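Asks: can't give you the sequence, but here's the structure:
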C-alpha cells in the first residue's frame, strides 16, 4: 500500500457502482410515481418507443457506472485513507485511522467467485458509511486492518486477547429470526396496497378470482358449516405460512452461518448465504447498545442487539440498513448480558439491558395525560360534534376513540422505565414489545432538561441525552432527579480521561 500515487480498484468495481445507481433509483421510486404512471401509459400506447426508452435507460445506467468507476481513486497514507470521487461534483474524503469507528466488508456471489470484497468505513460523526473501496482483494483488507490496529487505542479496563467465538447461529435460530421479523406484516400490507396499480389486468384477475371464489363457496356450503369454516381457516393459515416461509428464506440469505467473535479489542460479525458481509467494530468505538424484544421474541425468550458506533444515520442515497452497525439478530438473555459486560467493561456493572428486569424505575403516570388529551379527547370531541350534526346521536360513537388512545397510552407508560449507576444510563420504552437503550455517561455529547406546562405544575421534567448515535429521551421524572442526573452526566463526560470515540 504505497502512499505515492492515486490508485483505482479493479474494473469489476463497475458492478458496485451500477448497483448503487440502481439502488438510488429504487429508493426514490416513491418520488417518481407520476413518471411511473406516465411510463405505464406509454408502454400501452407505444410499445416500440417504450422499448427504445428502456434500452436507452439501461445504457445510461451502464455509462454512469463506468464514469463513477473511472473518477473513483484512492490512496492509503500513513495516518489514513484518501478517496477522490465524483464525475461533475468532485469530492475528496480524508478518513484518518484514529477516527474510523469500524471496517466492514461485503462480498457478493460474483465477488466471492472472483476473490474480491467491498470495504466500507464508518467514522465518528459521519452519516452512514462515509467511505468505501469496492472490488479489492482480501489481502488488501487484511493489511488495512493491520494499519488500523496499529493506531494507539483508548485505554479501556477490559480488553480480551486473542480470538473468542461469542455466538454461532444454527438453522433453528435463523428460522426463529424469520418467524419474528415484523416486516412480514409490512410486506403483506404493501402487497395489498400495490395490487390496485395493475389496472385492467388486476380487474380481470379479480373477476376470475371472484368466479373461483363463488364456486368455492358453493362447494363449502355443500360441505356443511363446520367443514366450511375449517376450510376458510386453513386457507388463511396457508397464506400466512407463505409469508412466513418467505421471511425465513430472507433470514437464511442474510444470516446463514452467522458468527460473532471478539478479536482482541474488536467485535467481528460475519454472515450471509449469497452475499457475505463482515462487520468489525472496536469495543471502545461503540457509543450505544440497543436491545429489542418484540412480541414473538418475548414469547421465544430471545432478543435482538445492536451495537452502534458514532454515526449520524444513513447518508444521502443510503437506506438505514446500509449504516454500519454490529447486529446480533437473535440472542438469549445470557448472551445479551455477556455482550453488555464486554462493551462496558468495568463500567456500568450494576445496570442491565434485559427489558423485563425488576430494577427499572417507572416514570410518572402523568406521562399518560398529554397523548390522551391531544390525541384522544380533542380529536374525538371535534369528530363527535361534526358527525352528530350530520347523523344525530350516532356521532357519540366517536368518543370511543378516547378509550382506545387511553389504553395505548397506559400500555406505553407501563413499558417506560430507567436505570442508572455511577457510569451508565439505561432507558426502556415500547408498546407491545420492548426497546432498551444503554450508554456510558462519558460517551454523552450533550444533555439538557426541559419542562412542559404540565410538568412545571407537577414538578416533573424531561431529560434529553444526546449521543453521537442519536438522542435518548427520559420523560416525566422528578425535576430534582432530572437536574441531578444532568449535572452528574456533564461532570462524568467532562472529567473522563478516556476518549468518547
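Replies: Received the coordinates, thanks. Everything numeric in this text was worked out from a predicted model, so none of it was measured. Numbers count the residues shown, from 1 in each chain.
Asks: from here on, just use CA atoms for contacts and neighbour counts.
Replies: Will do.
Asks: and whatever helix or strand residue 463 lives in, what does it pack onto?
Replies: Secondary structure from DSSP states H and E places residue 463 in strand 460-467. Packing partners of strand 460-467 (3 or more C-alpha pairs under 8 Å, 6 or more residues apart in numbering; DSSP states H and E): strand 446-450, strand 470-478, helix 479-495.
Asks: and with 10 Å instead?
Replies: Other helices and strands packing on strand 460-467, by 3 or more C-alpha pairs under 10 Å, 6 or more residues apart in numbering; DSSP states H and E, are strand 434-440, strand 446-450, helix 453-458, strand 470-478, helix 479-495.
Asks: and the angle from it to strand 470-478?
Replies: Between the axes of strand 460-467 and strand 470-478, defined by axes from the mean of the first three to the mean of the last three C-alpha atoms, to 10 degrees, the angle is 160 degrees.
Asks: rewinding a little: return the most buried member of the helices and strands packed on strand 460-467.
Replies: Of all these, strand 434-440 carries the top mean neighbour count, a mean of 23, counting by mean count of other C-alpha atoms under 10 Å.
Asks: put this beside the first:
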C-alpha cells in the first residue's frame, strides 16, 4: 500500500535502484499488533499506579490507562507512517525513523537467510514478519513487520531465486510443487512431541512464577522469600508437630515428587509450544536447503541453506538413548529467528530418520565400526579432587558458622565424583580422512560430526595442572560455533594433541 507523501521522492529513489516499484507501507494492522504488544508490557505499570500512586482509586487509574493507550497508539501510528520498504531488482531498501531518518539498503547477494515468523494474533490475521539475516554478527539485519503472508513468501522466493541464479516461472505448468504438498523429510505428530517433552525436564514454570512474584512483591507478605520465616512458621504449627516422623518424611517425599512432576509438566508444555507442527522439508527451489516450520503460538518458517551447514550435532541422554531417541541439530553460519546457530532438524528422531536427513548433506553419519580414543583418566580424578575440596570447604564453613546441619553438604561429593567419572568415560574422539567425531557428556550426551574442511582454527592449551602430567586441551574453531562452549578434546597427551592439530589443519 503506497502512501501519498512518498510518491515523488521515493519513486525517484526506486528508479535509481533499478526498479519501478514504489516504496510501500507495512500492513495497517501492524499498528494494532505493535500497540497491543506495548500495552501488554505496560500492564504491570498500570497495576503499580493503581496500588501505589493512585491508592486503589479506579477512576484515576482508568483515566491514566486511557492516556497511556492514546500515547501508545499515537506513537505507533506515527512510527508506522514513517516506515516504508521496497524490493528492487537486486536489493531490499528500508526507510525508517522519526527525527533521524535511516535509509538502509540490503543487497540480495548479502542476504544469507530469509525467515518468516507468525505470532498467534498475526497468524489469525494472515500476517507474517519477514526477517533478513546477513551473518554480520548482529542477528537479523532487517525486518518487515507485518506483511501479508503471501507477500512475505513472495519476497523470500524472490531473494532465494536470485541468490541461486534462477528465474521463477510464472506459468502453472512449470511451477514447482510447493514444499508443504510433498511428503516431509521429517515431521513430528503430537505423540512424538509428548515423548520429546518427557526428555526435556525443565523448571521454567517455577522460574516464570518466581519472576511474576518478584515483580509483584508489593502484594506478597513481608519475608515471603525468607526460608527462616517458613521454618519458624512451620515449627509452630500444631498440625505439623503432632505428626509422626514417618508422616513428616512422607510429606517431604511428596513435596519432592511434586517438584519433579512440575518439572516434567514444564518440559512437556515448553516442548509442545516450541515444536508444535514440526515439519522439515527439502527446499529444492532457489538455494537448496532445509525448510523448517514449527511453533504453536509463534509459527516460524525458515530455510537453512545446506551449503552453510558446518557440523552435525546429535544429542541424547542415558534414558533417551536406551529407548532409541535422538536430537539432530545442524551448526550453521545462518542464525534462526531466535539467534541460535544450532538449528534443530529432528528434535526426537530414530537413527534411521537422522540418517535420511544427513544423506542430503555432505556430512557422513557415524560409521558403526569406527574406533574412538579415550582421553587421559586425569580428566575425571583431577576435577573430582577440585570439586570435593570446594564442597568440603563450603560444608565446614557453613557447619561451623551457620548450623551443624550444613555438614550434610559433604554428601554431594559422591554424586559429583560419580558424574565426573561417567563424563570421562563418555569423552572420546575419532578422526577419519574427512571428518572429526567428538563425544562428550554422560547425562547430556553430545556427538559432534565435523568435516575437516570446515575447521577454522586449532588451539592447543595447557593449564598449570596440565604441565606436570604433560597433558593438553585441543580447541577446534568452527565458523558459526559457540565462543562460550567451543568444541574441545580435553586431557590428551601433548604429542597426541600436536598430531591431531597437524591432521586437522
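Replies: That came in fine, so what should we check first? Bear in mind that the values here come from a model prediction, so they are computed numbers and not experimental data.
Asks: could I get the TM-score for this pair?
Replies: TM-score for the superposed pair, counting by TM-score structural alignment, normalised by the length of the first structure: 0.72. Supporting figures: 458 aligned residues with a C-alpha RMSD of 4.7 Å.
Asks: strands along the stretch 1-150 of the second structure, start to end?
Replies: Using DSSP state E, counting those that start in this stretch, the strands found in the stretch 1-150 of the second structure span residues 24-25, 84-87, 91-96, 102-107, 113-119, 127-133, 142-148.
Asks: mind putting those strands into a markdown table with mean neighbour count and distance to residue 309 of the second structure?
Replies: Shown next, in a markdown table, are those (neighbours: other C-alpha atoms under 10 Å; distance: least, C-alpha to C-alpha, whole Å):
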| stretch | mean neighbour count | distance to residue 309 of the second structure |
| --- | --- | --- |
| strand 24-25 | 20 | 35 |
| strand 84-87 | 23 | 28 |
| strand 91-96 | 19 | 25 |
| strand 102-107 | 15 | 22 |
| strand 113-119 | 24 | 13 |
| strand 127-133 | 24 | 15 |
| strand 142-148 | 20 | 22 |
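Asks: now those in CSV, with distance to residue 461 of the second structure?
Replies: Formatted as CSV, the strands of the stretch 1-150 of the second structure follow (distance: least, C-alpha to C-alpha, whole Å):
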stretch, distance to residue 461 of the second structure
strand 24-25, 54
strand 84-87, 49
strand 91-96, 45
strand 102-107, 41
strand 113-119, 36
strand 127-133, 34
strand 142-148, 39
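Asks: relative to residue 328 of the second structure, which of the ones you listed is closest?
Replies: Ranking these by proximity to residue 328 of the second structure (C-alpha to C-alpha) places strand 113-119 first, at 20.5 Å.
Asks: what range does that closest one cover in the first structure?
Replies: Mapped onto the first structure using TM-score structural alignment, strand 113-119 of the second structure spans residues 102-108.
Asks: residues contacting the residue minimising distance to the centre of the second structure?
Replies: The second structure has residue 340 as the residue nearest its centroid, 5.1 Å off, counting by C-alpha atoms, centre = their mean. By C-alpha atoms under 10 Å, 6 or more residues apart in numbering, residue 340 of the second structure lies in contact with 139, 331, 332, 333, 334, 480, 481, 482.
Asks: on that earlier part again, right, so of the strands of the stretch 1-150 of the second structure, which gets closest to residue 294 of the second structure?
Replies: Nearest to residue 294 of the second structure, of all the strands of the stretch 1-150 of the second structure, is strand 113-119, at 9.7 Å by C-alpha to C-alpha.
Asks: and that closest one, what other elements does it pack with?
Replies: Secondary elements touching strand 113-119 of the second structure (3+ C-alpha pairs under 10 Å, 6+ apart): helix 120-125, strand 127-133, strand 142-148, helix 149-164, strand 289-294, strand 298-305.
Asks: chain center to that strand: distance?
Replies: Averaged C-alpha coordinates place strand 113-119 of the second structure at 15 Å from its chain's average position (C-alpha atoms, centre = their mean, to the nearest Å).
Asks: and the biggest helix by length in the first structure, which residues are buried?
Replies: Criterion DSSP state H: the longest helix present in the first structure is helix 225-255. Under the neighbour-count criterion of 16 or more other C-alpha atoms under 10 Å, helix 225-255 of the first structure has 228, 243, 244, 245, 247, 248, 250, 251, 252, 253, 254, 255 buried.
Asks: right, and the last one touches residue 169 too?
Replies: The one in question is residue 255 of the first structure. Yes. The pair residue 255 of the first structure and residue 169 passes the contact test of C-alpha atoms under 10 Å, sitting 8.2 Å apart.
Asks: can you list residues touching both of those two?
Replies: Joint contacts of residue 255 of the first structure and residue 169 (C-alpha under 10 Å, 6+ apart) are 175, 271, 328, 329.
Asks: okay, those residues in a markdown table with secondary structure next?
Replies: Listed next are those as a markdown table, based on DSSP: H, G, I helix; E, B strand; the rest coil:
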| residue | secondary structure |
| --- | --- |
| 175 | helix |
| 271 | strand |
| 328 | strand |
| 329 | strand |
